[in-house]
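[1] Coordinates for the following, if possible.
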Amino acid sequence: MRTGQRNNETHPSGAEPSGAAAADPSTAARLTALLAAFQPGDDALGVSELARRTGLPKTSVHRLSRHLIDHGLLEPDGTALRLGLKLFEIGQLAVRQRGLVDTARPLLADLREATHNTVHLATLEGTEVVYLDVLKGPDAPRLPSRIGGRFPAHATGVGKAILAYSPDDVADTVIAAGLPRISRRTITSPAMLRRQLTKIADEGTAYEREESSIGTVCVASPILNADGQAVAAISVAGWVNRMRTERIAPAVRTAALALSRTVR
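    Take a look at the predicted model:
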C-alpha cells in the first residue's frame, strides 16, 4: 500500500539519517512504498513523480533508488526509473499456488479457445481476490483484471465462488469490511450477498452480472481441497449481450472439478 506521508524520523531538513539508521524498519517501508508507486500501465517514472506518489523527499528517492538499482529491483531508463527484472523473478517464486497455475493453464487455455472469452484463475486474500492467471479472449471486453491484480471479492464471480465454499467467518470478514459499490449493479447489501452465497454453495456455480463493470458478465466455479473448502476459483468473462452464461457454466464447473482433484 502506498504511503502518503514522510516518516516521523525524517530529519527536518528533508535529509535522512545514515549509518545504523539505514537498517531501521522505516527504510524497508520506504523502499516498499517506492516500488509500490508503480501502477499498471506505467513504464518509467521520474524522480519527481515518484516523490509525489510516495510523499518522500526527492533526496530520499535518489538515495533509495540507488540501492534498488544496485540489487536489480529498479533499472535506470535515461533520467527515469523502471521496475527491474529481478522483481519478476521474485514474483514468480512468491506465487504460493505456482503448481496450481501450471496445472490449470491447459484447462484455462481450452476454455478460452472454446469460448473466445477471458478466463481467470484467482485466490482470496483478505477481502480481495488476487488473480493468479488471466488468459484474455480475442472477443472479450477490456476487463479490470490482470495477473497479480486485486479486486473486491464481493464484486467478482471468482470471489463469490470462493466465499460460498469458505468457512462462515471468511464471508463475515468481507461483509464487516464493507461492500463498496464498483458499478451500479454491484451487490452492496449483506443480506443479498449471503443469499447469493447460499445459492452458489448449492449449485457449485457463481455468476457476476455487470457487478464489476457495466456490459460484462462472468460465470465462475470454485477449486476445492479435500475438506471441500475453496482454495481458488476459475471463471469465464465476456460481453453481457454475447456470452450465454448458462451454456458456458457446465464447462467451467467441469474444469473446476478437474482442478479440485489435483489439490487433494
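[2] When you work out contacts or count neighbours from here on, use the C-alpha atoms and nothing else.
    Noted.
[3] residues contacting Thr27?
    Going by CA atoms under 8 Å, 6 or more residues apart in numbering, Thr27 touches Ala21.
[4] tell me which element it is part of?
    Element membership for Thr27, per DSSP states H and E: helix 25-36.
[5] Ok, Val158 next?
    Residue-wise, Val158 maps onto helix 157-164 under DSSP H and E.
[6] Next, the structure of the following sequence, for comparison with the previous one:
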Amino acid sequence: MAGNSASAGRSVTSRALAVLGAFDARHRRLTLTEIAGRAGLPVATAHRLVGELVGWGALARTPSGEYVIGRRLWDVGLLAPVHSGLRELASPYLHDLYGATLATVHLAVRDGLQVLYVDRLSGHASVPVVSTIGSRLPLHATGVGKVLLAHAPPEVQEAVMGSLTRITPYTISQPGRLRRQLEAVLEDDHATTVEEMTLGACSVAVPIRAGTQVVAALGVVVPTLQPRERDRLVSAMQVAARGVGRHLPSVSDGDRVDFR
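    I've put the predicted structure just below:
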C-alpha cells in the first residue's frame, strides 16, 4: 500500500517516464509485472500507461508478450544533437574509413562512466560485436572507451578504477595495469583491446579533438591485431579523426563541449 500511495502523488508524465526508464542495457525485454516493479507502479497503472505507450509507438509488444522499446521512440532519439550533430559531421569520414578497412567502425562519446555509441558501420568480417547505435558499454573494456577514459577528468578515472568488471578472461580488471595502459594511450594517441569486451574481437581506437579537447573517439573492430595491421589502422583512423575535428567547434582544455 505504501508503494501505491507514493505512486499516487506522481504526475502522469513522471509515471510514463518511469515506465520508459525501466528499460536499460541489461533490461531490454520486460514483462508488464517487471515494468511495474522497476517503475515503482501498481500493475494496473503500469498496464494503462504501457498500453498508451504502445499505441504511440514508444513501446512494442513481442510475440512472447514481453515489451521492448518501440521504433518511434528510437526515431525521436536520433533527433538529439549528440546524434544529429556529431553523427552527421562524422558520417562521411566513417564511410571513408569503412571503405578503406572493411571493418566495423564505431563513433563514440563518453556518457558518465560508460561509452555511448553514436554511430556504427558493420564490417564484412565475421567478428562478434556487441555494440549497437545508442548502446552503452564499459569504458575500461573497449577501445573507444579507453581513449575517452584516458582523457577523462581524474574523478571519472577514479570512479571507473573502483569498479572494474571482468567481462571476459582478458578484461583488464587491475587498476594499476589499466592506469599504465591509459598512460600509453596518452603517449601513443591510440588505444587497443584484445578480446576484452568480446571473445574473438580486437579493437583499435583514436581520439577526435575539437581544438585541444578530446570530445569523441573513433574505433574499428577486427578479428586479430598484428602490429603492422594495427599501425595501418591507426594511420587511417587518425586521418579520419582529424577530418572530423576540423568541422567541430574549437574548444580548449577545461572547457565543456556537449553535443547533446
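[7] how distant is the helix holding Val158 of the first structure from the center of its chain?
    Relative to the centre of its chain, helix 157-164 of the first structure is centred 14 Å away, using CA atoms, centre = their mean, to the nearest Å.
[8] For it, give the aligned segment of the second structure as residue numbers.
    Helix 157-164 of the first structure corresponds to residues 143-150 in the second structure, going by TM-score structural alignment.
[9] Check stretch 179-193 of the first structure too.
    Taking TM-score structural alignment, stretch 179-193 of the first structure hits residues 164-178 over in the second structure.
[10] Repeat that for stretch 122-133 of the first structure.
    Taking TM-score structural alignment, stretch 122-133 of the first structure hits residues 108-119 over in the second structure.
[11] neighbouring contacts of that stretch?
    With CA under 8 Å, 6+ apart, stretch 108-119 of the second structure has contacts from 82-83, 87, 106-107, 131-139, 144-145, 148-149, 156, 159-160, 215-218.
[12] same thing but 7 Å
    83, 87, 106-107, 132-139, 144-145, 148, 156, 160, 215-218 (CA atoms under 7 Å, 6 or more residues apart in numbering).
[13] now stretch 210-218 of the first structure
    155-157, 182-183, 185-187, 207-209, 235-240.
[14] Put the buried members of these into a ChimeraX selection.
    To isolate the buried members of the contacts of stretch 210-218 of the first structure in ChimeraX, using 16 or more other CA atoms under 10 Å:
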select :155,156,157,182,186,187,207,208,209,235,236,237,238,239,240
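[15] the helices in the stretch 1-150 of the first structure, which residues?
    In the stretch 1-150 of the first structure, the helices defined using DSSP state H, counting those that start in this stretch lie at 25-36, 47-54, 58-70, 85-94, 98-115.
[16] Now tabulate those in JSON lines and tack on distance to Ala226 of the first structure.
    Below are those laid out as JSON lines (distance: least, CA to CA, whole Å):
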{"stretch": "helix 25-36", "distance to Ala226 of the first structure": "36"}
{"stretch": "helix 47-54", "distance to Ala226 of the first structure": "44"}
{"stretch": "helix 58-70", "distance to Ala226 of the first structure": "42"}
{"stretch": "helix 85-94", "distance to Ala226 of the first structure": "24"}
{"stretch": "helix 98-115", "distance to Ala226 of the first structure": "15"}
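[17] between those, which gets nearest to Gln196 of the first structure?
    Closest of the helices of the stretch 1-150 of the first structure to Gln196 of the first structure is helix 98-115, at 24.7 Å (criterion: CA to CA).
[18] I'd like the distance from that closest one to the chain centre, please.
    For helix 98-115 of the first structure, the distance to the chain centre is 18 Å (CA atoms, centre = their mean).
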